[in-house]
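1. kindly return the folded structure for what I paste below:
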Amino acid sequence: MLSLIVRVIARKTLNFDSFFRGTIFKRHLILGIETSCDDTGCAVLDFDGTILGESLYSQHLFHLMNGGIIPPLARDLHRMHIETVVHQAVKESGLCFNDLSAISVTTEPGLPMSLSIGTKYGKYLCRHYKKPFIPIHHMKAHALTARMVKRDLEFPYLVLLVSGGHCLLAIAKSADDFLLLGEVIDNAPGEIMDKIARRLKLKNLREYSVLSGGRAMEVAASKADNPLEFEFATPLMHYRNCNFSFAGLHNKVTRTIITEEKKYNVAPDQVLPSVNNICAGFLLSITRHLCHRIQRAMEFIDARNLILPQHRILVMSGGVACNNIIPQGIEIICNEFGYKLVRPPPKLCTDNGVMIAWNGVERWKAKVGVLQNFDHVDYNKCSPIGESIIEEVTQANLKCKWIKLDKFLNLITNGENQKAVV
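-> So this is what the prediction gives:
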């Protein structure tokens, strides 16, 4: 009799579980996989942007010890950890793969060796569990993440994406429609920061030993006793467009470091006594450059009436958006032109599975790129974010009266550090 009761209870429990999955989990759920560079990320989101489960494996320390990202090593580490990362995110969500509506995966742009791991594994999951595949553009995902945490953010809005591989200004018109106003013509700012941090040997100091180059430079700059000691020229001052360039600035800073090393006769493993002021001067130059291009973009947008006053939002995202010095200057430009600066939280500015899952949600809602047949989808090293109107911006030949950054200089000089986040 007792065993019969146990079997009945068990059957009712199973029926309840089946009912629960068949009703509550009819809401759409998207799993996102990110492997565009050196982070293996995964997350499960619902359509409200609720993060049900997430997992991230960072390769940062491996590449830090090697002086930069090594693509074959990044690929092998992705391959080694992707299954664990994905299953951890799903387990944390309390779901199973059959509960998912679709799987979104970064397929472009990025390191081909890294992208290949995520793309292949995502396709495998879609075939095995018979789920739609949503290919994701990495930079569009960065641009749209702010809409997950700021739900009243409507299209169109202005986007500044700054990272170790990209720097661009664009107008986000929809989840899949972007207008490119300007892009970097050489090296991205995050890459330059890492290179200069290595050249300054910041990792030889214990407090910076496990920090990224950009973060180490930010902390060092905040300790500067004379931020204006080294004034580096602002790039592209005579070019009336919205493109970016950081290679020349990199060369100027490198020459300054060499001069300072000779001046102080530093040993190969020693750090310059002027390191904090060099970092401050470098970040000041980057901030001016970004502010000039942003100001021209805003004036061009006003002239063409591309964004209505009620949509005057500048979203800043990407790894460099974690920096808390640069946005202080950018916010001055935003205030002058009636824009609100929006930054996602730092953990969502760097590469992660959440932004890929959210872009999957955006694309599902927009009915764009949700594929049942995905055999033809491949990964791509390079991919434009949208239609380029860079030539139109150049032909407009806008001569700007630059907004003064005196307030920003005072903030830096006084060592103040503000955060402009959502």
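2. only C-alpha atoms for contact and neighbour calcs from this point on.
-> Noted.
3. which residue comes closest to Phe25 once chain neighbours are left out?
-> Nearest residue to Phe25, sequence neighbours excluded (Cα to Cα, 6 or more residues apart in numbering): Asp99, at 6.6 Å.
4. can you count the residues close to that neighbour?
-> Asp99: 17 surrounding residues under other Cα atoms under 10 Å.
5. which ones are touching it?
-> Neighbouring residues of Asp99 by Cα atoms under 8 Å, 6 or more residues apart in numbering: 21, 25, 29.
6. repeat for Val271
-> Counting by Cα under 8 Å, 6+ apart, Val271 touches 200-202, 204-205.
7. one more, so I can put them side by side:
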Amino acid sequence: MKFLQQMRCSSLVSIRNSSKSILAIETSFDNTAAAVIADGKILSNEIFDQVKYHNMTGGTDPRFAKSLHMRHLPKTVNKCLEHVNANFIGAVAVTTMPGREICLQVGLNYAKELCHAFNLPLIPVHHMRAHAVVARMCSDSIRYPFLTLLISGGHCLLAVAKSVDEFYLLGESIDIAPGHFLDCVANELGLAQMGEFKSKSGGAAIDQLALIGDPDKFSVNYKGIRISSKAPLNFSFSGVLAATKTAIWDFKSACSSQQRFEEWLPHIAAAAMRIVSRHLMHKLTRCMIFLHENSLNVNRTLVVSGGCASSKVLISDITKLCHLRSYSLHVPPPSLCIDNAVMIGYTAQERLNHGFEPIHCKNFDSILVDGFAKIGHDVTTKIRISKHITSNYNRLTRPEFSTANEINDLNTDQFVTNDFGCLL
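-> Next up, the predicted model:
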């Protein structure tokens, strides 16, 4: 803790009006992370990646993740502070929602201890909002409001970011997230036991294999993904996961040898990625048309973030869709798509710039963790889409097959900048 001992503040200054840095902490699930941010720049960034430890036990266990956080968070923070002058830390930011509550609590408790010890204010940060907001650190051209698709192992949602603290939830998964779907497929294929994938998440392993596979060679028999018309932008992956598992079992039973099965792994992986990609793009297309029909301005900007945004296959397909729909696509680099503390620190800084008052020690009892917090105003059941939107993969990605050009006929400046509060 020698670097923490440098954090001495004889009097508390206003972090908003000073050149002080923000120490950020992230422990929402299975990454232990710390970073120092100042003026939108990364001064230090450390992540203790738990993936290989969870792969050894056959899956991510929140209690095991908590124990790893407790063991490695102090070391991660101390290592982070080796690269900066700790005297210039002016506040601590920490993830408080959503995530696994027992993991969130580790980060919050440690952040409070630091603040009490060194007389620093605390800035709570919403994990999912941070995934979207950090894209603004990477590109000056992203203006509020913008549309965001956040995809990971625990979340899948579509939202509009009107400001750093005001989001509107348009659609979310009603069961499992795409990363969970891919992790389950990877588990069925036994990828975690293969040498080259032991230190990778299931989704990352599937994505790597899919790059050399042909999705048309492996068929999954399912009758589409049905979502209630009362929430037409919601996602669902549980039904198609069951169908994919059945297809894998049937194929494995029919294989003459294990070698033959392993030869087909890239094609199975590519088929799994195609299923996820098609579902995401279908909902994105429906969302873009809904925004157009209701004259809701998002500056024709889409931010895709979260762990699954590191997928080369998914981003390639979403890039095609955005080109077809005249949207500007922004994806943070992979190191900022996974759970990290940089996004927490940057979002905290934006909150301060937006007028948020950091919380001082005497009011820390008001800061609680919330494992199931929504990203913002839930308007999922207020969405109405009048037209049938194709779910055909070619029509979603290729101009020569596309039959839906209705939102490409308007320029951005012809949108009416409606208050999204009209959806409430």
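8. where does the TM-score land?
-> The TM-score (TM-score structural alignment, normalised by the length of structure 1) is 0.85; 380 aligned residues with a Cα RMSD of 2.3 Å.
9. ok, the residue nearest to Phe25 of structure 1 to Leu169 of structure 1 distance?
-> 38 Å (Cα to Cα, to the nearest Å).
10. ranges for the helices of structure 1?
-> Secondary structure of structure 1 (DSSP state H): helices at 2-23, 60-65, 71-93, 112-129, 138-149, 189-199, 213-222, 247-264, 275-304, 326-337, 346-349, 353-366, 390-396, 406-413.
11. across to structure 2, which of the contacts of Asp99 of structure 1 hold up?
-> Compared against structure 2 with both residues aligned by TM-score structural alignment, their matches' Cα atoms under 8 Å, the contacts of Asp99 of structure 1 retain Leu29.
12. centroid residue for structure 1?
-> In structure 1, the centroid-proximal residue (Cα atoms, centre = their mean) is Gly318; its distance is 2.2 Å.
13. that one matches what in structure 2?
-> With TM-score structural alignment as the criterion, the equivalent of Gly318 of structure 1 in structure 2 is Gly306.
14. ok, its match - contacts?
-> Contacts of Gly306 of structure 2 (Cα under 8 Å, 6+ apart): 131, 150-152, 337-339.
15. in TSV, list these along with distance to Trp249 of structure 2 and neighbour count.
-> Formatted as TSV, the contacts of Gly306 of structure 2 follow (distance: Cα to Cα, whole Å; neighbours: other Cα atoms under 10 Å):
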residue	distance to Trp249 of structure 2	neighbour count
His131	36	28
Leu150	31	22
Ile151	27	26
Ser152	26	22
Cys337	32	25
Ile338	31	19
Asp339	33	27
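16. between those, which is closest to Thr95 of structure 2?
-> Asp339 (10.6 Å; Cα to Cα).
17. give the contact list for the closest one.
-> Asp339 of structure 2 is in contact with 26, 31, 33, 306-307, counting by Cα under 8 Å, 6+ apart.
18. need the contact list for the equivalent of Leu324 of structure 2 over in structure 1.
-> Using TM-score structural alignment, the partner of Leu324 of structure 2 in structure 1 is Glu336. Applying Cα under 8 Å, 6+ apart to Glu336 of structure 1 gives the contacts Ile403.
19. can you rerun that using 10 Å?
-> 295, 403 (Cα atoms under 10 Å, 6 or more residues apart in numbering).
20. quick one: it from Ile403 of structure 1, how far?
-> Separation of Glu336 of structure 1 from Ile403 of structure 1 (Cα to Cα): 8 Å.
21. same thing with Arg288 of structure 1?
-> From Arg288 of structure 1 to Ile403 of structure 1 the distance is 10 Å (Cα to Cα).
22. for these two, indicate the residue with more neighbours.
-> Legend: neighbour count by other Cα under 10 Å for Arg288 of structure 1 and Ile403, higher for Arg288 (21 against 13).
23. ok, the nearest residue to the more buried one once chain neighbours are set aside - contacts?
-> Leaving aside its sequence neighbours, Arg288 of structure 1 sits nearest to Thr234 (Cα to Cα, 6+ apart; 6.5 Å). By Cα under 10 Å, 6+ apart, the contact set of Thr234 of structure 1 is 245-246, 248-249, 282, 284-290, 292.
24. tell me who's in contact with the aligned partner of Met113 of structure 1 in structure 2.
-> The equivalent of Met113 of structure 1 in structure 2 is Ile102 (alignment by TM-score structural alignment). Contacts here follow Cα under 10 Å, 6+ apart; on that basis Ile102 of structure 2 touches 27-29, 62-63, 65-67, 69, 369, 371.
25. any quick PyMOL command for the buried ones out of those?
-> Buried members of these, defined by 16 or more other Cα atoms under 10 Å, are picked up in PyMOL with:
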select buried, resi 27+28+29+62+65+66+69+369+371
